[in-house]
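> Build me a structure from this.
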Amino acid sequence: MEGEISIKSEDEPVPIKIGIIGEAGLDTPIVLTDRMEYAVCTPFGKPSDILIEGQIEGVKCALLSRNGRLHDIMPSNVNYRANIWAMRKLGCTHLLVTHTVSSLRENIQPGSIVVPHDIIDNTTRRAQTFYDGAVGSPFGVCHVPMYPAFCDRTRQHLVTAAKELQLTTHSQGTVLTLEGPRYSTVAENNMYRKWGADLLSMTLCPEAILAKEAGILYGSLSLVTNKECWCANQPIATTHEIIYIYKKQVDTLQKVLVNAIQSIGKEDWSEDILKAKILVCSNFANRNQ
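Purely as a prediction, here's the structure:
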């Protein structure tokens, strides 16, 4: 595939590069040093916005606003394939992403941080794979396994980084992705709770699936902005209130990401990067096999 990252000898660690995908407002001049902006082309069209490269605490990074820097792309229209492909094309070995989520559980309160460990994909309109048989797409079919849904080692760095800042942090959670842009009903809330979902998102899938298919180590830092309508004890939050809560916490999310990037950058990830690639290759099929 285009943008393949070469695996070096056992004696030389594979250099890492961390992609960051988040909501509008996560990009500020103080985050990245040596900033360079790129318009990246992919076989799947344009990413949501320009990609910004630079360094955070000496670690190479690339940042992208998922819904555009003006937040003018609704969840179903985000070009997830172009976003992930662009990150891979730039050589990203990791993806640290932020999501705003709503709570389906009494013990997960607004303002807390969740580093999810599993997903339920309830979307219906989104391309789920790079290997779709279209002209320009990679040849063949990839039946990528989704256990675990996230890179657990990357997850642990996010959990530790949040706890070091003494933030209320949940080290696991199951996130169900809605199609959106509407919110769900009480009946749907109750159904999702019975399915085992703890949180609702509109953007986690198929992003997590595509990252796995691209062989990138992926972890989500999810900010709980509100409780869903199942909770009769709390007024239903408006979109403006949810955006306000996020903007109040954006500096905190940046601090968690910086801490995680620092700790990730100190370790050798060669084996994990190789395993992520082997996972894709070992589940790839075409008519020549």
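> CA atoms for contacts and neighbours, from now on please.
OK.
> OK, contacts around W85?
42, 214 (CA atoms under 8 Å, 6 or more residues apart in numbering).
> Tell me which residue lies nearest the centroid of this protein.
With distances taken as CA atoms, centre = their mean, the residue of the chain nearest its centroid is V97 (3.7 Å).
> doesn't I21 make contact with that one?
Yes. Using CA atoms under 8 Å, V97 is in contact with I21, at 4.7 Å.
> would you say the residue nearest to the centre of the chain is within a helix?
No. Secondary structure of V97 (DSSP: H, G, I helix; E, B strand; the rest coil): strand, not part of a helix.
> Could you measure from it over to E207?
Here V97 is placed at a distance of 10 Å from E207 (CA to CA, to the nearest Å).
> burial of M36, as a residue count?
By other CA atoms under 10 Å, the residues close to M36 number 12.
> how much space between it and L257?
Taking CA to CA, one finds M36 at 20 Å from L257.
> can you check T100 too?
Taken as CA to CA, the span from T100 to L257 is 15 Å.
> before we go on, could you also do this sequence so I can check it against the first one:
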Amino acid sequence: MNDTVIGVIGGSGIYEIEGLEGSEWVAVDTPWGEPSDRILTGSLNGVRMAFLPRHGRGHVHSPTTVPYRANIDALKRLGVTDVVSVSACGSFREEMAPGDFVIVDQFIDRTFAREKSFFGTGCVAHVSVAHPTCARLGAVAAEAAEAAGAKVHRGGTYLAMEGPQFSTLAESRMYREVWGCDVIGMTNMPEAKLAREAELCYASVAMITDYDSWHPDHGEVDVSEIIRTLMGNAEKGRALAAGLPGRLSGERAACGQGCDRALDHAILTRPEARDPEFVAKLDAVAGRVL
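Below you'll find the model as predicted:
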């Protein structure tokens, strides 16, 4: 099998990984436009890594305008095999307190203004996202987070909202009490779906900054409080990223969950009916099967 190449997508407050050997910010061209930023490449403990600041350095992209397809395509082009997403989130659970980390394993996608698939007219495909994150990679991320000093909750459902505004009180109560969600954020969808289409193992680490607006003792979301918590989380988030190479071997076995073979039976369009120009755009994400 190919060697492991770790991709880290950093959320709010995390704009680089320190200590990379041979580090270089590289520009990657994709058929889906420019990624959020140049990508920081290098190696750590002998493992190749690629770091992408989701919002761009300086936080220039809103959750809606993040170029999700270009980001995932660019990581795939760089040879990334395993993606760990780190993002700031609100919590719907008393026990999941600000400062804690949650290893997300399920999503409810309420976004509506984003392109959510690499496939479409000219080449149709349907992948399964019943289990949208990679359990193996999530366990590794949990271990790295704990080693970084974070309190970690293994498992949780992430409500992906469009944003950029925070939830109304009624929405917050519904997501928590009726839908049973655990955390809320604005960026992991369609990111997780696109990673699956690109046959990348994907793990999501939610760094809790607040209690959204449902909590009777905390009231509405306070951005100043979020930023203060975010800065503390960011240090642990960077330490988490630095701890990944020591837990992922260079020689990579096939994913037991099948993330790296998600397209085996997904493409429905007959070869003779496929649009050659559209198929050419899929060279990185789907080249293995096309």
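> before we move on, the earlier item: which one in the second structure is aligned with the residue nearest to the centre of the first structure?
Here V97 of the first structure is matched to S85 in the second structure, going by TM-score structural alignment.
> so what's that match up against?
Neighbouring residues of S85 of the second structure by CA under 8 Å, 6+ apart: 8-11, 188, 202-205.
> rerun at 7 Å
By CA atoms under 7 Å, 6 or more residues apart in numbering, the contact set of S85 of the second structure is 8-10, 203-205.
> For PyMOL, write the selection for the buried entries among these.
The PyMOL command for the buried members of the contacts of S85 of the second structure (criterion: 16 or more other CA atoms under 10 Å) is given here:
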select buried, resi 8+9+10+203+204+205
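> A helix includes A242 of the second structure, no?
Yes. Counting by three-state DSSP, one finds A242 of the second structure located in a helix.
> what about it, how many residues close to it?
Residues near A242 of the second structure, counting by other CA under 10 Å: 20.
> do K266 of the first structure as well
For K266 of the first structure, the count of nearby residues is 9 (other CA under 10 Å).
> Check the gap between it and G58 of the first structure for me.
10 Å.
> My guess is I6 of the second structure contacts T81. True?
Yes. Under the criterion of CA atoms under 7 Å, I6 of the second structure makes contact with T81 at 6.3 Å.
> In terms of neighbours, single out the busier of those two.
Using other CA under 10 Å as the criterion, I6 of the second structure and T81 rank with I6 on top: 27 against 22.
> how many neighbours does the alignment partner in the second structure of N189 of the first structure have?
Mapped onto the second structure by TM-score structural alignment, N189 of the first structure lines up with S172. S172 of the second structure has 21 neighbours, counted by other CA under 10 Å.
> how much does the helix or strand containing S172 of the second structure stray from the first structure?
Using DSSP states H and E, S172 of the second structure maps to helix 169-173. Its aligned residues in the first structure lie a mean 1.0 Å from helix 169-173 of the second structure after superposition (mean CA distance after the TM-score superposition for the first structure).
> Please list the residues outside that helix that contact it.
With CA under 7 Å, 6+ apart as the test, helix 169-173 of the second structure has contacts from 212-214.
> Going by neighbour count, which of the residues you listed comes out on top?
Result: D212 is most packed of these (other CA under 10 Å), 26 neighbours.
> who's in contact with that residue?
D212 of the second structure sits next to 90-92, 172, 220-221 when contact means CA under 7 Å, 6+ apart.
> Among the residues you listed, which ones are in strands?
Secondary structure from DSSP state E places 90-91 of those in strands.
> for the stretch 151-289 of the first structure, what spans make up the strands?
Taking DSSP state E, counting those that start in this stretch, the strands of the stretch 151-289 of the first structure run over residues 169-170, 174-177, 199-201, 217-227, 284-285.
> wait, L210 of the first structure sits on T129?
Yes. Using CA under 7 Å, L210 of the first structure is in contact with T129, at 6.2 Å.
> aligned partner of T154 of the first structure in the second structure?
Aligning on TM-score structural alignment places T154 of the first structure opposite L137 in the second structure.
> tell me the contacts of the residue lying closest to its match once chain neighbours are set aside?
Spatial nearest neighbour of L137 of the second structure, excluding adjacent residues (CA to CA, 6 or more residues apart in numbering): A203 at 5.8 Å. Going by CA under 7 Å, 6+ apart, A203 of the second structure touches 83-85, 133-134, 137-138.
> can you redo those residues as a markdown table with distance to C255 of the second structure?
Below are the contacts of A203 of the second structure laid out as a markdown table (distance: CA to CA, whole Å):
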| residue | distance to C255 of the second structure |
| --- | --- |
| V83 | 13 |
| V84 | 15 |
| S85 | 18 |
| T133 | 12 |
| C134 | 8 |
| L137 | 9 |
| G138 | 12 |
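> Out of those, which is nearest to G58 of the second structure?
Distance to G58 of the second structure across the contacts of A203 of the second structure (CA to CA) is lowest for S85, with 18.4 Å.
> The alignment partner in the second structure of G54 of the first structure: what secondary structure?
By TM-score structural alignment, G54 of the first structure lines up with G42 in the second structure. Secondary structure, three-state DSSP: G42 of the second structure is strand.
> does the nearest residue to G42 of the second structure once chain neighbours are set aside count as helix, strand or coil?
In space, and not counting its chain neighbours, G42 of the second structure is closest to S23: 4.3 Å by CA to CA, 6+ apart. Of the three states, S23 of the second structure takes strand under three-state DSSP.
> Count the residues that sit near S23 of the second structure.
Using other CA under 10 Å, S23 of the second structure has 17 other residues around it.
> now K151 of the second structure
K151 of the second structure: 16 neighbours (other CA under 10 Å).
> and D121 of the first structure, which of the strands of the stretch 151-289 of the first structure is closest to it?
Taking CA to CA as the criterion, strand 174-177 is the member of those that comes nearest to D121 of the first structure, at 5.3 Å.
> So which residues make contact with the closest one?
So strand 174-177 of the first structure is contacted by 116-123, 197-205 (CA under 7 Å, 6+ apart).
> please redo it, this time with the cut-off set to 10 Å
With contact meaning CA atoms under 10 Å, 6 or more residues apart in numbering, strand 174-177 of the first structure is reached by 101-104, 114-123, 192-193, 195-206, 222.
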